[in-house]
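Participant: Any chance you could fold what I've pasted below:
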Amino acid sequence: MRNAPLDIVVVGLSLSSSWGNGHATTFRSLLKGLAALGHRVLFLERDKPWYAANRDLPEPDFCELRLYDSVEELATTYRREIAEADAVIVGSYVPDGVEVIDRLTAIAPGRVSFYDIDTPVTLAKLMRGDEEYLARRQIPDFATYFSFTGGPTLDRLEQEFGAKDAQALFCSVESERYRHTGAEPVWDLGYLGTYSPDRQPTLERLLLEPARQLPDKRFVVAGPQYPADIAWPDNVERIDHLPPAEHAAFYSRQRFTLNVTRADMIAAGWSPSVRLFEAAAVGVPIVSDAWDGLGELLPEGEAIVVARGTEDVVAALCETGEEDRRRLADAAQEIVLSAHTGLARAKELAAALRIHHAPRLSAAGRP
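Facilitator: The predicted model follows:
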């Protein structure tokens, strides 16, 4: 009975829509992995108009998805499912998150964990007294604080914020969907990501300025919410929202792809993005900004190009031969497909949940 299926309730920002957020792709990969292992998941998502207008996965086949309109509806309509679940996981940036967490912990005491897909941002907000979706007082109540960020941040969560157990649960990739299409490269360097003010200076330094210096090469930026006043060089193509179903084809048409990290995550280190793993799985060489822990995941010069300035990007585009380009891509792909798939991450999550919910599972006859 040790590997009996778990009944898990997840309350997250979004599963149905990847528009303007990286949470949906993270949850999709993780939950598909859980389904492959035989676990049952109910995902509860706040019904918001901006997601309703952009739903690219309204009916997932790997879990049950239900929408709710208010905290009260969540706590009443789904009270039985929450109360009977082996584990309840609430994600970061859930609307009215503080109230949601209070209601969940009242219904399922000792069985609620937090999955922070924005850990450095969350801790920076808490240090400012900003409790938009999590109150500092709630952290010690979680069975486990799962964090998108590893490294020293886990010690900080336990020692400074009182988490009982902080564990890294990095994002992952759906390996069956992220494969090279065989298409020939169209762009020399591309970037996929929603506009963010703190990422834009890096995008300027590592893509727009190289585009200006290399007018004979082609570049692309895909993602929504970019201000109209950005001066895009003529050789930079713009694509608005690109749904996950088109990501693999997008990566496949690039000679190199760019990974850009938010400032809070650079400061914390150990915060690999979904895009990093997606690109590696497809088999496109990656150019990334620098942060602590990156080399432990993808060794610099062996599986990734780390760019600290415009000149590093220009050198990569102009001086990297085809053999070295393929060597970089193959090394990153091997690492990611062996350790950072949705199935691998689901195994980590299920193992952690069994440890921390062992008394309840044993009492239910499911050790």
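Participant: When you work out contacts or count neighbours from here on, use the C-alpha atoms and nothing else.
Facilitator: Fine.
Participant: mind listing what's buried in stretch 199-208?
Facilitator: Of all the residues in stretch 199-208, those buried under the rule 16 or more other Cα atoms under 10 Å are 200, 202-203, 205-208.
Participant: Check stretch 160-175 too.
Facilitator: By 16+ other Cα under 10 Å, the buried positions in stretch 160-175 come out as 161-163, 165-175.
Participant: same thing with stretch 309-329?
Facilitator: By 16+ other Cα under 10 Å, the buried positions in stretch 309-329 come out as 310, 312-314, 316-317, 325-329.
Participant: Tell me which stretches of the stretch 101-250 of the chain form helices.
Facilitator: With DSSP state H, counting those that start in this stretch as the criterion, the stretch 101-250 of the chain has helices at 119-127, 152-159, 200-203, 209-213, 247-252.
Participant: ok, now the stretch 251-367 of the chain?
Facilitator: Under the criterion DSSP H, counting those that start in this stretch, helices of the stretch 251-367 of the chain are mapped to 263-268, 274-282, 294-297, 310-319, 322-339, 342-356, 358-363.
Participant: Would you mind pulling up the elements that the second one packs against?
Facilitator: With contacts defined as 3 or more Cα pairs under 8 Å, 6 or more residues apart in numbering; DSSP states H and E, the secondary structure elements packing on helix 274-282 are helix 247-252, strand 254-259, strand 286-288, helix 322-339.
Participant: and residue 129, which of those is closest to it?
Facilitator: Closest approach to residue 129 among the helices and strands packed on helix 274-282 is made by strand 254-259 (30.4 Å; Cα to Cα).
Participant: Run the angle between that closest one and helix 274-282 for me.
Facilitator: Angle, strand 254-259 to helix 274-282, by axes from the mean of the first three to the mean of the last three Cα atoms, to 10 degrees: 150 degrees.
Participant: So which elements touch strand 254-259?
Facilitator: When contacts are defined as 3+ Cα pairs under 8 Å, 6+ apart, strand 254-259 packs onto strand 187-192, helix 274-282, strand 286-288.
Participant: Let me know which of those is tucked in deepest.
Facilitator: helix 274-282 (a mean of 26; mean count of other Cα atoms under 10 Å).
Participant: ok, the closest residue to residue 167 other than its chain neighbours - contacts?
Facilitator: On the basis of Cα to Cα, 6 or more residues apart in numbering, the spatially nearest residue to residue 167 that is not a chain neighbour turns out to be residue 146, at 5.0 Å. Residue 146 makes contact with 113-116, 166-169 under the criterion Cα atoms under 8 Å, 6 or more residues apart in numbering.
Participant: Proceed likewise with the subsequent sequence, for comparison:
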Amino acid sequence: MKNKLKIAFYGSSLVSAYWNGAATYYRGIIKELSRLGHDITFYEPDAYERQQHRDIPDPEWATVVVYDNNEESAFKVLAEAAKADVVVKASGVGVFDELLEEQVLKLRKENQLIIFWDVDAPATLERMTLNPEDPFRNLVPQYDMILTYGGGQPVIDAYATFGAKRCIPIYNALDPETHFSVPEEEKFKCDLAFLGNRLPDREARVEEFFLKAAAQLPEQTFKIGGSGWGDKQMPTNVEYIGHVYTKDHNAFNCTPKAVLNISRDSMAKMGFSPATRVFEAAGAGACIITDYWLGIDFFFEPGKEILVAGSGDEVAQILSQLSVEEAKAIGEAAQKRVLEHHTYAHRAQEADQLFQAHFQFTNTSAV
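Facilitator: Sure thing, here's the model as predicted:
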């Protein structure tokens, strides 16, 4: 018999994508887990002005608890985990991460499933590798399982070296109710668009794959969205449009001739880590040009469903030869692929099977 589970989820934010790239991943997975009958409470701190930049109201499919950005409030919400069957600590909450990671293990109740859900596994693994004193190294073997946003076998193997009992990638995907084709909007019209916050391990690749390509194609138009790029020097044919709210993502993705995916350094090195925006853009029927990373063909067929570039020069070459008709055909093929194989309903089923198998094994062992 299938268990209907109470899940306590400690993450960065479910209601705001502001400085929070994992928001749509959380929303997609949690909404579909709710549809499978589970009762989810999402605990998020009032930090980084996320609550002032909400882009969805509290959803029907999860209870959202916003706690004050102090240690006392963090302990209060940790105490509520006692009521849960499954306790999830996600990476990158942004405040009190070490406390949360330690305390969900210290406060565990009998028969609870305790999960670390890593939405930036390459960065976590690199951090632990470089710092032998990293406190998370001692906690990894204590979690019942590590779920990751991506990374494939390289991430599984790397977590195993730190003593993880189990590490399973639950890849990001498409929520077809949120990301889909919409009419074009004039403010997003251009030849190539890129959306991503300015982060230290992304900036050099943005310079290479986006700004360098723009400089080589002065007759074409480029737009960049996301937080933090305001003081960045860019070619004159690049327009910075600031933070793009999730309600505008569909138009941002399907209006330009093509959109660019640029992996962060750590994600590109590890491979098998498609950004959430790849699936979102595909869901909107966008023609995607991506930087190369190992495992692309696990998700899309290069040349038919996605275009792959190894450098800024190659981005410029692709763009200079890409017709509107070709771009449209590639976008339609990508959209078909994600709807058939890469939705959050698919991913939630994978997570649910792991949960059910754990409790079935636990119950059987107790007999």
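Participant: just to revisit the earlier point, would TSV of the buried residues of stretch 199-208 of structure 1 with distance to residue 122 of structure 1 be doable?
Facilitator: Below are the buried residues of stretch 199-208 of structure 1 laid out as TSV (distance: Cα to Cα, whole Å):
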residue	distance to residue 122 of structure 1
200	20
202	21
203	23
205	26
206	27
207	28
208	30
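Participant: Between these, which sits nearest residue 275 of structure 1?
Facilitator: Closest approach to residue 275 of structure 1 among these (Cα to Cα): residue 203, at 14.6 Å.
Participant: how about that closest one, what's its match in structure 2?
Facilitator: With TM-score structural alignment as the criterion, residue 203 of structure 1 lines up with residue 206 in structure 2.
Participant: my read: its match touches residue 262, true?
Facilitator: Yes. Contact criterion Cα atoms under 8 Å: residue 206 of structure 2 and residue 262 qualify, at 6.7 Å.
Participant: what's the counterpart of residue 252 of structure 2 in structure 1?
Facilitator: Matched to structure 1 by TM-score structural alignment, residue 252 of structure 2 sits across from residue 250.
Participant: Can you get me a residue count around that match?
Facilitator: Taking other Cα atoms under 10 Å as the criterion, the count of residues near residue 250 of structure 1 is 25.
Participant: which residues does it contact?
Facilitator: Residue 250 of structure 1 sits in contact with no residue, where contact means Cα under 8 Å, 6+ apart.
Participant: Distance of it relative to residue 361 of structure 1?
Facilitator: Applying Cα to Cα, to the nearest Å, one obtains 44 Å for the distance of residue 250 of structure 1 from residue 361 of structure 1.
Participant: lining up the contacts of residue 146 of structure 1 with structure 2, which overlap?
Facilitator: Retained in structure 2: 113-116, 166-169, out of the contacts of residue 146 of structure 1 (criterion both residues aligned by TM-score structural alignment, their matches' Cα atoms under 8 Å).
Participant: so can I have CSV of the buried residues of stretch 309-329 of structure 1 showing distance to residue 355 of structure 1?
Facilitator: Compiled in CSV, the buried residues of stretch 309-329 of structure 1 are given as follows (distance: Cα to Cα, whole Å):
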residue, distance to residue 355 of structure 1
310, 47
312, 45
313, 45
314, 49
316, 46
317, 47
325, 43
326, 41
327, 40
328, 38
329, 37
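Participant: ok, so of the residues you listed, who is nearest residue 34 of structure 1?
Facilitator: Distance ranking of the buried residues of stretch 309-329 of structure 1 against residue 34 of structure 1, using Cα to Cα, places residue 329 first at 27.8 Å.
Participant: Can you tell me how far the closest one is from residue 183 of structure 1?
Facilitator: 15 Å.
Participant: likewise residue 319 of structure 1?
Facilitator: 22 Å.
Participant: same deal with residue 335 of structure 1?
Facilitator: Applying Cα to Cα, one obtains 23 Å for the distance of residue 335 of structure 1 from residue 183 of structure 1.
Participant: Check residue 158 of structure 1 too.
Facilitator: Taken as Cα to Cα, the span from residue 158 of structure 1 to residue 183 of structure 1 is 47 Å.
Participant: More neighbours: which of those two?
Facilitator: In this comparison of residue 158 of structure 1 against residue 183, neighbours counted by other Cα under 10 Å, the higher total goes to residue 158 at 17 against 12.
Participant: and that one, what does it touch?
Facilitator: Taking Cα under 8 Å, 6+ apart as the definition of contact, the neighbours of residue 158 of structure 1 are 164-166.
Participant: how about the helices and strands packed on strand 254-259 of structure 1, which one is nearest residue 57 of structure 1?
Facilitator: For those, the distance to residue 57 of structure 1 is smallest for helix 274-282, at 17.6 Å, taking Cα to Cα.
Participant: quick one: that closest one to chain centroid distance?
Facilitator: For helix 274-282 of structure 1, the separation from the chain centroid amounts to 11 Å (computed by Cα atoms, centre = their mean, to the nearest Å).
Participant: quick one: that helix to strand 187-192, angle?
Facilitator: For helix 274-282 of structure 1 against strand 187-192, the angle between stretch directions is 140 degrees (the same axes, to 10 degrees).
Participant: Adding distance to residue 80 of structure 1, write the contacts of residue 158 of structure 1 out as CSV.
Facilitator: Formatted as CSV, the entries for the contacts of residue 158 of structure 1 read as follows, by distance: Cα to Cα, whole Å:
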residue, distance to residue 80 of structure 1
164, 26
165, 27
166, 28
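Participant: Can you list which of those are found in strands?
Facilitator: Restricting these to those inside strands, with DSSP state E as the criterion, leaves residue 166.
Participant: Looking at the contacts of residue 158 of structure 1, spot the one nearest residue 67 of structure 1.
Facilitator: For residue 67 of structure 1, the nearest member of the contacts of residue 158 of structure 1 is residue 166. The distance, counting by Cα to Cα, is 28.9 Å.
Participant: Contacts only, for the closest one.
Facilitator: Neighbour list for residue 166 of structure 1: 144-147, 154-155, 157-158 [criterion: Cα under 8 Å, 6+ apart].
Participant: contacting residues around the closest residue to it other than its chain neighbours?
Facilitator: Closest residue to residue 166 of structure 1 in three dimensions, ignoring its sequence neighbours and counting by Cα to Cα, 6+ apart: residue 145, at 4.7 Å. Residues touching residue 145 of structure 1, when contacts are defined by Cα under 8 Å, 6+ apart, comprise 113-116, 139, 163-167.
Participant: Which pair of the residues you listed spans the longest distance?
Facilitator: 116 and 164 (14.8 Å).
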